[in-house]
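Novice: sequence first, then the predicted structure, then my questions.
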Amino acid sequence: MGWRTRLAKRLRECMPSTLAWVLYRQCHHVLNTIVIVAIVLINIIIIIVMTITIITLVIIIIIIFIIIMIIIIIIIIMIIIIKITHHNCTIMMIITNTVIITAIDDGDDLDDYKQEDDEVEGNEEKDAKGLRNERRTPFDFRLHP
């Protein structure tokens, strides 16, 4: 056997293991690359999803804050309107009560009450403060006792 034959034989013996090793190393690099690319893509997707979630939460919090502020502003405006118009409302209530009293009273009822007052006038007693116990009409809204 010549040296060429021995070289060819050795090459045939070594070739399968060398080829397998080269293929393994190449596949190993390819697998590492695929794993690295997958990890990077998963990280990018997670970052995008988290960013969208955080932006959505911030928008929801801002909307809730705006709604609460609008409600507070409406309540403050209503309180201011009530404070401003409270005096006018009291005057309007007095005028309305007076109009209702005047519309209901035709004058005859007052005469009836005056007659009863005349009958009871002799029996009037004074209370502890010295005030008279007076008879009042059903529509008498005076504040004193």
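Specialist: Cool, got the structure. Nothing here was measured: the structure is a model prediction, and the numbers come from that model.
Novice: for the rest of this, base every contact and every neighbour count on C-alpha atoms.
Specialist: OK.
Novice: what about the longest helix in the protein?
Specialist: helix 3-104 (DSSP state H).
Novice: show me how far it is from its chain's centre.
Specialist: Centroid displacement of helix 3-104 relative to its chain, using Cα atoms, centre = their mean, to the nearest Å, is 20 Å.
Novice: just the buried positions in the next helix or strand after that helix, please.
Specialist: Per DSSP states H and E, helix 3-104 leads on to helix 108-120 as the next helix or strand towards the C-terminus. For helix 108-120, burial by neighbour count (16 or more other Cα atoms under 10 Å) applies to Lys114, Asp117.
Novice: helix 108-120 - contacts with which helices or strands?
Specialist: Using 3 or more Cα pairs under 8 Å, 6 or more residues apart in numbering; DSSP states H and E, no helix or strand is in contact with helix 108-120.
Novice: now Ile100: how far from Lys114?
Specialist: As judged by Cα to Cα, to the nearest Å, Ile100 and Lys114 stand 21 Å apart.
Novice: cool, Ile95 as well?
Specialist: Ile95 is 25 Å from Lys114, by Cα to Cα.
Novice: let's bring in a second model and compare:
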Amino acid sequence: MHNATELESLDYKQCLALMRTQAVGRLVFTDHALPAVRPVNFTLRQGEVILRLGRSPWVRRLDHTVVAFEVDQIDQTAQAGWSVVVVGKARLLVDIDELVTNSDPLHRSWAPGPRDQTLAIDIEQITGRRLLTAAS
């Protein structure tokens, strides 16, 4: 018996539905000309990925830059899983109405300390793939 695998491309709605099943993703950006990846909690709001972040110096540098955001779930035993990647322009939220609208007490950061900077990533591009393994 061997396993058959299938790689499936996911559409926009499937990508968002899968992202909503997870609490943590990875923010990907350039920091001083080097690649940087940070695991962060997130929420989805009307075509945006919302991140509440601490006072790290790199957060302000991301305002109006293109970033990537990746969410996945991998089952190593079944050798199956999925990955969704969002690409878009990040913007630091400073308007009080936007900050109130995007605060969500049900989705608090896992990291310790204050999370007083909010970054929104416009979903300009979203791609997803799912690897399915079935016994054959």
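Specialist: That came in fine, so what should we check first? Fair warning: this is a prediction, and the values are worked out from it, not measured in the lab.
Novice: what's the TM-score for these two chains?
Specialist: The TM-score (TM-score structural alignment, normalised by the length of the second structure) is 0.21; 48 aligned residues with a Cα RMSD of 4.4 Å.
Novice: burial measure for Cys27 of the first structure, as a count.
Specialist: Look at Cys27 of the first structure: counted by other Cα atoms under 10 Å, it has 12 neighbours.
Novice: no wait, Gly25 of the second structure
Specialist: By other Cα under 10 Å, 22 other residues sit near Gly25 of the second structure.
Novice: and the nearest residue to Arg130 of the second structure once chain neighbours are set aside, what element?
Specialist: Spatial nearest neighbour of Arg130 of the second structure, excluding adjacent residues (Cα to Cα, 6 or more residues apart in numbering): Trp82 at 4.0 Å. If you go by DSSP H and E, Trp82 of the second structure is part of strand 80-93.
Novice: what is the subsequent helix or strand relative to that strand?
Specialist: helix 96-102.
Novice: show residues contacting that following helix.
Specialist: Arg45, Ile50, Leu93, Thr118 (Cα atoms under 8 Å, 6 or more residues apart in numbering).
Novice: before we move on, the earlier item: give me every residue that touches the residue nearest to Arg130 of the second structure.
Specialist: Per Cα under 8 Å, 6+ apart, neighbours of Trp82 of the second structure: Asp72, Gln73, Ile74, Gly128, Arg129, Arg130, Leu131.
Novice: what is the neighbour count of the residue lying closest to the fourth one once chain neighbours are set aside?
Specialist: In space, and not counting its chain neighbours, Gly128 of the second structure is closest to Val84: 4.2 Å by Cα to Cα, 6+ apart. When neighbours are counted by other Cα under 10 Å, Val84 of the second structure registers 23.
Novice: these two touch, right, Val84 of the second structure and Gln125?
Specialist: No. Under the criterion of Cα atoms under 8 Å, Val84 of the second structure makes no contact with Gln125, lying 10.5 Å away.
Novice: narrow the contacts of Trp82 of the second structure to those in strands?
Specialist: Asp72, Gln73, Ile74, Gly128, Arg129, Arg130, Leu131 (DSSP state E).
Novice: compare the residues you listed and tell me which is most surrounded.
Specialist: Gly128 (22 neighbours).
Novice: do you know how far Ile126 of the second structure is from Val84 of the second structure?
Specialist: 7 Å.
Novice: what is in contact with the two at once?
Specialist: Cys15.
Novice: how much space between Ala17 of the second structure and Leu34 of the second structure?
Specialist: 31 Å.
Novice: okay, those two: which has more neighbours?
Specialist: Taking other Cα under 10 Å, Ala17 of the second structure and Leu34 do not tie; Ala17 has more neighbours (10 against 7).
Novice: you'd agree the more buried one is in a helix?
Specialist: Yes. Assessed by DSSP: H, G, I helix; E, B strand; the rest coil, Ala17 of the second structure belongs to a helix.
Novice: please consider this matter closed, and thank you.
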